[in-house]
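Asks: Sharing a model prediction with you, sequence too.
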Amino acid sequence: MYYFASDILVEYVRSKIIQKEARKMRITVTDSEFEDYIEKNIGSKRLSPVVKELILSEILADKIARSLYREANIKEGQITAYYYLNLRDFKRPSQVLLERYMAENLETANEVYYRLSRGQPIRGLKGVKEGQPMWYSIQTLPYLVKKELGNFQIGAVTKPIQVGDGYVIFRLADKRGSGIIPLEEAKPLVMERLLREKRQEVLKKWFQEVSKQYSLEFYFGQR
């Protein structure tokens, strides 16, 4: 507990420096940005004032890093070089493209299943919402979905699966085997990783420089 407390203190001081420097740079965080971050990354809103301070600083630090190193700084040659140097990181497992249909009740869900199984359109069917088709790794699919899709033939349809108060039906629209993601397809992912790494480097150097403006000394006793 003692070492944990000391780490928190150091992080808290670091957060205060980041907040002060962010004000100098006129970088701010809106209430909606803060709430969105909590919802996506934390979940619980029952947070202590200290934790909120640390979270605020993390958001500010990310904004500072983005201002210091922009996407335009990444050149095409860097993307290509990073891709081939880290080729193993750009493998993908066998995947299936699933269409998702949500129905309000079992009767409607059965009608959706009936039509999809026979290749009939469901347009105009009340009480049905169609989700965006998404690629899923076969290995990570829930057992029930795998069982319903059988041997993963294109066009296969699951029977209605109850989810909460409604039902969901999946249709297999496409599939692809495992292998290395082609460079052109991987570029957005490579760019994202490169930016994240470069921004972390730049932010670290930036903080080391601004910290020189502050006189910081920590004394932690020993037990």
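Replies: Yep, that arrived.

Asks: CA only for contacts and neighbour counts going forward, please
Replies: Fine.

Asks: Chain neighbours aside, what residue packs nearest to residue 53?
Replies: The shortest distance from residue 53 to any non-neighbouring residue, by CA to CA, 6 or more residues apart in numbering, is to residue 15 (7.1 Å).

Asks: surely that neighbour meets residue 54?
Replies: Yes: in this structure, residue 15 is within contact of residue 54 by CA atoms under 8 Å, at 5.9 Å.

Asks: residue contacts, residue 15?
Replies: Residues near residue 15 by CA atoms under 8 Å, 6 or more residues apart in numbering: 53, 54, 57, 58.

Asks: Show me which positions of the lengthiest helix in the chain end up buried.
Replies: Taking DSSP state H as the criterion, the chain has its longest helix at helix 183-211. Of the residues in helix 183-211, 183, 186, 187, 190, 191, 194, 195, 198, 199, 200, 202, 203 count as buried by neighbour count, 16 or more other CA atoms under 10 Å.

Asks: Please compare the first structure with the one that follows:
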Amino acid sequence: MLTTPALFAAASGFALGLGLIIAIGAQNAFVLRQGLRLEHVAAVVAVCALSDVVLILAGVLGAGAALERLPWLVPVVCFAGAAFLLGYALLAARRALRPGALLPDAAGARTGLAVTVGTCLALTWLNPHVYLDTVVLLGSTASTYGEHRWQFAAGAGLGSVLWFAGLGFGARLLRPVFARPAAWRVLDGVIAAVMTLLAVSLAVRGVSGA
């Protein structure tokens, strides 16, 4: 039976976990687009949720403290993530300029499962913010809850699972809006802009060594 401190730790983890992942980013934009296309949604949701849970557990187990002792690794990850995000931004921009190719049910428009999962893994594990926020921040915060750190981790993990499931499977409710190519053009234009800004910010952090 969970005690009041344990419930408080779980609720705190749930709130902080949601707060860190709800902001628009590369991962969320990808999950949203796959949900709108009804394309490998279950696999994408599973990869994102499972990755988050693994990273949260790693943070609680002390990986966050270990990462802080390897400052040279942060710029390396920043540059790798920036290069990948910039490439993805260019692909989104190309889709936005070709509205005829944006229809979710267009013949030949579907992407294979392996490519989709690979892209999802890259967007998740090549993103330095994942390590700085999920591993370092959540991990260090969890340590403040002492014996209840695992309840904190469970709450954070639950928040991630519910968020990605809601985003991926709930996106289909917006499909009537995206029945027009113009709507997909706007979405991919926004995704391209977000990815470019994230890539630039990561490159800047890599140069500064932060």
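Replies: Ah, there it is. The structure presented is a predicted model; accordingly, all values stated were derived computationally and were not measured.

Asks: what TM-score do we get after superposing?
Replies: Here the superposed chains carry a TM-score of 0.22, computed using TM-score structural alignment, normalised by the length of the second structure; 67 aligned residues with a CA RMSD of 4.3 Å.

Asks: tell me which element the residue nearest to residue 53 of the first structure is part of?
Replies: Using DSSP states H and E, residue 15 of the first structure maps to helix 2-24.

Asks: Report the buried residues of that helix.
Replies: By neighbour count on 16+ other CA under 10 Å, the buried set for helix 2-24 of the first structure is 12, 15, 17, 18, 19, 21, 22.

Asks: what helix or strand is residue 28 of the second structure on?
Replies: Assigned by DSSP H and E, residue 28 of the second structure belongs to helix 26-37.

Asks: tilt between whichever helix or strand comes after that helix and helix 26-37?
Replies: Scanning forward in sequence from helix 26-37 of the second structure by DSSP H and E, the next helix or strand is helix 41-61. Angle of helix 41-61 of the second structure versus helix 26-37, following axes from the mean of the first three to the mean of the last three CA atoms, to 10 degrees, is 160 degrees.

Asks: Helices of the second structure, start to end?
Replies: Along the second structure, the segments classed as helices by DSSP H run 4-21, 26-37, 41-61, 63-68, 73-96, 113-125, 128-129, 138-143, 149-170, 181-208.

Asks: The longest one packs against which elements?
Replies: Using 3 or more CA pairs under 8 Å, 6 or more residues apart in numbering; DSSP states H and E as the contact test, the elements touching helix 181-208 of the second structure are helix 26-37, helix 73-96.

Asks: try 10 Å this time
Replies: Judged by 3 or more CA pairs under 10 Å, 6 or more residues apart in numbering; DSSP states H and E, the packing partners of helix 181-208 of the second structure are helix 26-37, helix 73-96, helix 128-129.

Asks: Ok, the fourth one next?
Replies: The contact analysis (3+ CA pairs under 10 Å, 6+ apart) places helix 63-68 of the second structure against helix 41-61, helix 73-96, helix 138-143.

Asks: what angle sits between the first one and helix 113-125?
Replies: I take that to be helix 41-61 of the second structure. Here the directions of helix 41-61 of the second structure and helix 113-125 differ by 30 degrees (the same axes, to 10 degrees).

Asks: and what of the longest one?
Replies: Relative orientation of helix 73-96 of the second structure and helix 113-125, computed by the same axes, to 10 degrees: 130 degrees.

Asks: among the helices and strands packed on helix 181-208 of the second structure, which is the most enclosed?
Replies: The highest mean neighbour count among those, using mean count of other CA atoms under 10 Å, belongs to helix 26-37: a mean of 22.

Asks: any idea how far residue 75 of the second structure is from residue 57 of the second structure?
Replies: 24 Å (CA to CA, to the nearest Å).

Asks: circling back: for the longest helix of the first structure, packing partners?
Replies: Counting contacts by 3+ CA pairs under 10 Å, 6+ apart, helix 183-211 of the first structure is packed against helix 2-24, helix 49-68, helix 76-85.

Asks: Provide a list of residues in contact with the residue nearest to residue 124 of the second structure when sequence neighbours are not counted.
Replies: Leaving aside its chain neighbours, residue 124 of the second structure sits nearest to residue 27 (6.2 Å; criterion: CA to CA, 6+ apart). Residue 27 of the second structure sits next to 21, 44, 48, 119-125, 127, 130, 164, 195 when contact means CA atoms under 10 Å, 6 or more residues apart in numbering.

Asks: Now the buried members of the residues you listed.
Replies: 21, 44, 48, 119-121, 123-125, 127, 130, 164, 195.

Asks: Count the residues that sit near residue 59 of the first structure.
Replies: Residue neighbour count, defined by other CA atoms under 10 Å, stands at 17 for residue 59 of the first structure.

Asks: Okay, it and residue 203 of the first structure: tell me how far apart.
Replies: Taking CA to CA, one finds residue 59 of the first structure at 13 Å from residue 203 of the first structure.

Asks: In JSON lines, list the buried residues of helix 183-211 of the first structure along with distance to residue 109 of the first structure.
Replies: Conversion of the buried residues of helix 183-211 of the first structure to JSON lines gives the following (distance: CA to CA, whole Å):
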{"residue": "183", "distance to residue 109 of the first structure": "40"}
{"residue": "186", "distance to residue 109 of the first structure": "37"}
{"residue": "187", "distance to residue 109 of the first structure": "39"}
{"residue": "190", "distance to residue 109 of the first structure": "40"}
{"residue": "191", "distance to residue 109 of the first structure": "41"}
{"residue": "194", "distance to residue 109 of the first structure": "44"}
{"residue": "195", "distance to residue 109 of the first structure": "44"}
{"residue": "198", "distance to residue 109 of the first structure": "48"}
{"residue": "199", "distance to residue 109 of the first structure": "47"}
{"residue": "200", "distance to residue 109 of the first structure": "48"}
{"residue": "202", "distance to residue 109 of the first structure": "52"}
{"residue": "203", "distance to residue 109 of the first structure": "51"}
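
Asks: Nothing else from me, thank you.
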